[in-house]
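>>> How does the following fold in three dimensions:
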Amino acid sequence: MSDETDRRSALRGDCARCFGLCCVALAFAASADFALDKPAGRPCPNLRGDHRCGIHTELRSKGFAGCTVYDCFGAGQKVSQVTFGGRDWRSGPAEHARSMAEVFPVVRHLHVLLRYLTEALDLPAARPLHAELRTALESTERLTRQTPEELSALDVAAHRRRVDVLLRRAGESARAALPGARGRKKDRRGADLVGARLRGADLRGADLRGAWLIAADLTGADLRGADMIGADLRDADLTDADLTGALFLTQPQTDAARGSAGTRLPASVVRPAHWTVRH
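Below you'll find the model as predicted:
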């Protein structure tokens, strides 16, 4: 197995090597996504003693749809097996459990950056930036391997801002290389498009970084080459939309949306099992 394959594999969650950290460290509130309130640091009542979910195959029907669209990007097994050397949070002192719960979100943020940087290095148009991108990837990976104390003290927001400058430049290069890119209005960065009617919209190469697309109607929309970093696609309708080559689209974003058999997706994500197949 190549180093590249190893790196990509490490950015996928492996629950068998994790101590159920997402079910402990994260907080959630009773809503359409979660059936109950749970504060950060308290184990979910559905978490079994073997760190597995007791209702994993029934999460949606039991009111925990939010769990089905979460991805730790490999941070769970990194914290469990590397940061804490395989020491179970259940068997240690309370401080040990608190430290794991505190460190997990930090490493998850870093792993998301690793996911984006890995994709940016695959962009031919961003080749002039590849040396800088590799340096950023290596420095981010080193940060993930710090001690619990160092990770707790890390200013992860500052590191993300530095990396984001590179990712933005990589995305701009890729979008500029799209056919017909010149002269088109594409900046929807951070736009409030909640519930927007964008059926059939031409959003090729659009900058949708951080855009609010909650419950937007994107049926049949052309999103080829759009930059999707941080775009909120919860309950967005992607039926028959074309996201071929969409930049930085992640599995959680896709899982949170609605789609169909006709939705075209980039190779970096898989079609969610819960999407309705329309005939």
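>>> going forward, measure contacts between C-alpha atoms and count neighbours the same way
Noted.
>>> list the buried ones in stretch 6-23?
Buried residues in stretch 6-23, counting neighbours by 16 or more other Cα atoms under 10 Å, are found at 10-15, 17-23.
>>> For it, which outside residues touch it?
With contacts defined as Cα atoms under 8 Å, 6 or more residues apart in numbering, stretch 6-23 is touched by 43-44, 47, 51-52, 71-77, 79-81, 88-89, 100-101, 104, 111, 114-115, 118.
>>> And this one, please, so the two structures can be compared:
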Amino acid sequence: MSNHTVLSRDDRSHEHLRAKCEDCFGLCCVALPFTASADFALDKKGGTPCPNLQSDFRCGIHRNLRKKGFKGCAVYECFGAGQKVSQVTYQGKDWRETCDNETSNEMFTVFPIVQQLQEMLWYLTEALSLKEAATIHIQLRQAIDQTEKLTLLSPNQLKQLNVSTHRAEINNLLVKTSELVRAGSKSKRKIRRGADLIGANLRKADLRGANLRGAYLIAADLREADLRTVDFIGADLRDANLSGADLTGSIFLTQAQVNAAMGDAKTKLPRLLSQPSHWSA
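Presented below is the predicted three-dimensional model:
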């Protein structure tokens, strides 16, 4: 980002929820397991360094992840959990500096827990920025404060944390936010939550105000679709074609979801998200 870029208040509030790999010790490249598939070129066990991880904690094929068969890595987003665990939870001590496997394994256990909390913070911060959700802004601020405090717990406390229970509480606020935002846009299509829309032909469809929470939109044709004020939380957009689609004003859409989809220069994204490098011009 240019030093001359002027960030709005909402942009600034999201900055600490973006991955800063230079402040992380390659935790996602070590802690997380993956299986050889269309997303990964090989099998890797959790807690084992990826063979592409270099001694400086940088990825040796970062610019060619998709070409090398690591699309899953190009899509992944930690929401700033990497730098928080590296620099805050463990105060700048990396997993290679530990004197025993127990401590390094603890880091790898803590990382995905903090990642989930950071993702909740992303959604809550977005909700707080929405004027339609003004009636619950106090509750949203309280939830942000509470969740932020949880991210700062000790490793042992984090391991004992019931993330599912906390997520359920946060989800209630996010559902309410969604209802408030979508109230002014009545979707012309009745789509149930978690709908199977794999490969669906939704080209030029008017989906304004639709609830696509948890929907399976893998390889769906959404070219030139009107997706304003759509709730995308948890939607699977892998290989969905968003070319020319309008997603301005959509809510709870993440960079990871956008990275997993296809699009072009005519695709209109929410302000906080950017066009992936693999999209066509």
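>>> As a check, name the ranges of all helices in structure 1.
Here structure 1 has its helices, by DSSP state H, at 3-10, 22-25, 65-68, 75-78, 94-120, 130-144, 148-153, 156-176, 251-256.
>>> Among those, show me which one is buried the most.
Burial of those is given as mean neighbour count (mean count of other Cα atoms under 10 Å); helix 75-78 ranks first at a mean of 28.
>>> Counting by contacts, list what that helix packs against.
Helices and strands touching helix 75-78 of structure 1, by 3 or more Cα pairs under 8 Å, 6 or more residues apart in numbering; DSSP states H and E, are helix 94-120.
>>> Could you check how far the helix it packs on is from the centre of its chain?
Chain-centre distance of helix 94-120 of structure 1: 12 Å, with Cα atoms, centre = their mean, to the nearest Å.
>>> can you check stretch 11-20 of structure 2 too?
Distance of stretch 11-20 of structure 2 from the chain centroid (Cα atoms, centre = their mean) equals 12 Å.
>>> circling back to that earlier point, as TSV, the buried residues of stretch 6-23 of structure 1 with distance to Asp37 of structure 1 would be great.
Shown next, in TSV, are these (distance: Cα to Cα, whole Å):
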residue	distance to Asp37 of structure 1
Ala10	31
Leu11	29
Arg12	27
Gly13	24
Asp14	26
Cys15	23
Arg17	26
Cys18	23
Phe19	21
Gly20	18
Leu21	17
Cys22	15
Cys23	12
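>>> Identify, from these, the entry nearest to Leu208 of structure 1.
Nearest to Leu208 of structure 1, judged by Cα to Cα, of these is Leu11 at 23.5 Å.
>>> counterpart of that closest one in structure 2?
Using TM-score structural alignment, the partner of Leu11 of structure 1 in structure 2 is Leu17.
>>> Then Asp37 of structure 1?
In structure 2, Asp37 of structure 1 lands on Asp43 (TM-score structural alignment).
>>> Could you tell me how many residues sit around that match?
Neighbour count for Asp43 of structure 2, taken as other Cα atoms under 10 Å: 12.
>>> quick one: contacts for the residue nearest to it when sequence neighbours are not counted?
Sequence neighbours aside, Thr35 is the residue nearest to Asp43 of structure 2 in space, at 4.3 Å (criterion: Cα to Cα, 6 or more residues apart in numbering). Counting by Cα under 8 Å, 6+ apart, Thr35 of structure 2 makes contact with Leu42, Asp43, Lys44.
>>> Distance of the last one relative to Gly60 of structure 2?
Going from Lys44 of structure 2 to Gly60 of structure 2 by Cα to Cα, to the nearest Å gives 16 Å.
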